[in-house]
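>>> Fold the stuff below for me.
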Amino acid sequence: MKVYTKTGDQGKTSLLGGTRMLKSDLRIEAYGTVDELNSYLGLLRDQEVNVGLRSELIEVQNYLFVIGADLATDPSKTKVKKPPVTNVAVRELEVAIDRMDEELPPMKFFVLPGGHPSVSFGHVARTVCRRAERRVIALAQEEEVSEEVVIYLNRLSDYLFVLCRWMGLKLEIDEVPWVPR
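Below is the predicted model of the structure:
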């Protein structure tokens, strides 16, 4: 099977179900941003500090593919076979957040991103997650979008923030407080 099909050479792509649309469409932007987020999750998974979280991060990446498939499906094509978007994945994130948070000192200030490349990668992933959430919400204002997708992306950004703090703790990096002038 060839990687290139040439069907997108004119600026259009196909959704699951066959609907053709411009690559600049908000739906394409939404699942493209989820794809970008998934790549950053791969980068986080590859960080040595996260060796014990690799299976958890792979689960998150797998679920982002589920979300991508959901977003890449024309809502009017009801017979397209795709994995279901459920709230079980949200609960799994909440359990992981609570587990990591138990090890962390309470937050007493806003934290500036950075301190170590692994932590910085995590904050980039978090901000891409927030952008994906904004794109999905914008899409939901125009077309049908699963509520669970929005909830998952919101919770995932929380997970990524806590993961950044947790990585900093494990790497013995001091959190730098935001000090307004």
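>>> going forward, measure contacts between C-alpha atoms and count neighbours the same way
Noted.
>>> quick one: residue 140 from residue 149, how far?
10 Å (Cα to Cα, to the nearest Å).
>>> Ignore what I typed, I meant residue 1.
Taken as Cα to Cα, the span from residue 1 to residue 149 is 31 Å.
>>> Please apply the same query to residue 31.
For residue 31, the distance to residue 149 (Cα to Cα) stands at 11 Å.
>>> go on, residue 59?
15 Å.
>>> those strands in this structure, which residues are they?
12-14, 20-22, 111-112, 176-177 (DSSP state E).
>>> and these as CSV, adding mean neighbour count and distance to residue 94?
Listed next are the strands of the chain as CSV, based on neighbours: other Cα atoms under 10 Å; distance: least, Cα to Cα, whole Å:
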stretch, mean neighbour count, distance to residue 94
strand 12-14, 16, 34
strand 20-22, 14, 36
strand 111-112, 14, 21
strand 176-177, 13, 25
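>>> which stretch among these comes nearest residue 38?
strand 12-14 (20.2 Å; Cα to Cα).
>>> Show me what the closest one is packed up against.
For strand 12-14, the packing partners by 3 or more Cα pairs under 8 Å, 6 or more residues apart in numbering; DSSP states H and E come out as strand 20-22.
>>> Let's see this one next, to set against the first:
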Amino acid sequence: MGNRLSKIYTRTGDSGETGLADGRRVPKDHPRVEAMGEIDTLNSQLGLLLAELEEAQAQWPGLAELIEVLQPCQHRLFDLGGELAMPEYQALNEAEVTRLEAAIDRWNKELGPLKDFIMPGGSRLIALAHLCRSLARTSERRCQQLNASEPLRPVGLAYLNRLSDLFFVAARLIARRQGRAEILWQAAPVPV
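Here you go, the predicted model:
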């Protein structure tokens, strides 16, 4: 990608449109722009999770593995945003989906089977991982919405789907490595 921003504001979006990298102008609420925005939001939230993990690893060294697995995800999300901005650009590949699946499988072995629904919480890190999970699902929905009218490459859709699964398992692993009990869902009491 050769283009670099030399000026942050251009005033070209003041009328409610934005430019894509291929030169097209589209409304700012176009499904492509919505998908790019959700991926950007997820990437920002992942940045916060990674910053918190960096600070916490001194106290809980077992968190370093999560950083190693999650850090590349920021770059791949940026790649996916690039693919959405420049439909001819292709950066993601199946190896990234396989990498996420391998981490999920490895972490799940440590965690064991899930027997109850889990609530997002227990520690700030656990809650942040769940927030990333829910934002990954929103990103996936926006991309699927776009895919219905403008087909996307299947690898990007699979990546987002697997990424949300990774965040769910990461939240559970954080709880385990912090020695925190998972907050289990409690059904509403049955009225008598």
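>>> Next, the TM-score between them, please.
Laid over one another, the chains give 0.91 as their TM-score (TM-score structural alignment, normalised by the length of structure 1), with 175 aligned residues with a Cα RMSD of 1.4 Å.
>>> sorry, back to before: who has more neighbours, residue 59 and residue 149 of structure 1?
Ranked by neighbour count (other Cα atoms under 10 Å), residue 59 of structure 1 and residue 149 place residue 149 first, with 23 against 14.
>>> any idea how far residue 48 of structure 1 is from that one?
29 Å.
>>> now do residue 12 of structure 1
39 Å.
>>> same deal with residue 28 of structure 1?
Residue 28 of structure 1 is 33 Å from residue 48 of structure 1, by Cα to Cα.
>>> so residue 68 of structure 1 touches residue 36, yeah?
No. The pair residue 68 of structure 1 / residue 36 is not scored as a contact, 10.6 Å apart, by Cα atoms under 8 Å.
>>> residue closest to the middle of structure 2?
The residue lying closest to the centre of structure 2 (Cα atoms, centre = their mean) is residue 136, at 4.0 Å.
>>> got a list of what that one touches?
By Cα atoms under 8 Å, 6 or more residues apart in numbering, the contact list for residue 136 of structure 2 reads 39, 42, 160-161, 163-164.
>>> with those residues in mind, which one is nearest to residue 187 of structure 2?
residue 164 (24.4 Å).
>>> circling back: what's the residue nearest to the centre of structure 2 aligned with over in structure 1?
For residue 136 of structure 2, the aligned residue in structure 1 is residue 129 (criterion: TM-score structural alignment).
>>> Between residue 68 and residue 36 of structure 1, which is the more surrounded one?
A count of neighbours by other Cα under 10 Å puts residue 68 above the other of residue 68 of structure 1 and residue 36, at 20 against 15.
>>> which residue lines up with the more buried one in structure 2?
Checking TM-score structural alignment: residue 68 of structure 1 goes with residue 81.
>>> quick one: the residue lying closest to its match once chain neighbours are set aside from residue 12 of structure 2, how far?
Closest residue to residue 81 of structure 2 apart from its sequence neighbours, by Cα to Cα, 6 or more residues apart in numbering: residue 36 at 5.4 Å. Distance, residue 36 of structure 2 to residue 12 of structure 2, by Cα to Cα: 18 Å.
>>> Pick out whichever of the two has more residues nearby.
residue 36 (23 against 11).
>>> distance of the aligned partner of that one in structure 1 from residue 60 of structure 1?
Counting by TM-score structural alignment, residue 36 of structure 2 corresponds to residue 31 in structure 1. Distance, residue 31 of structure 1 to residue 60 of structure 1, by Cα to Cα: 15 Å.
>>> Brilliant, that's me finished.
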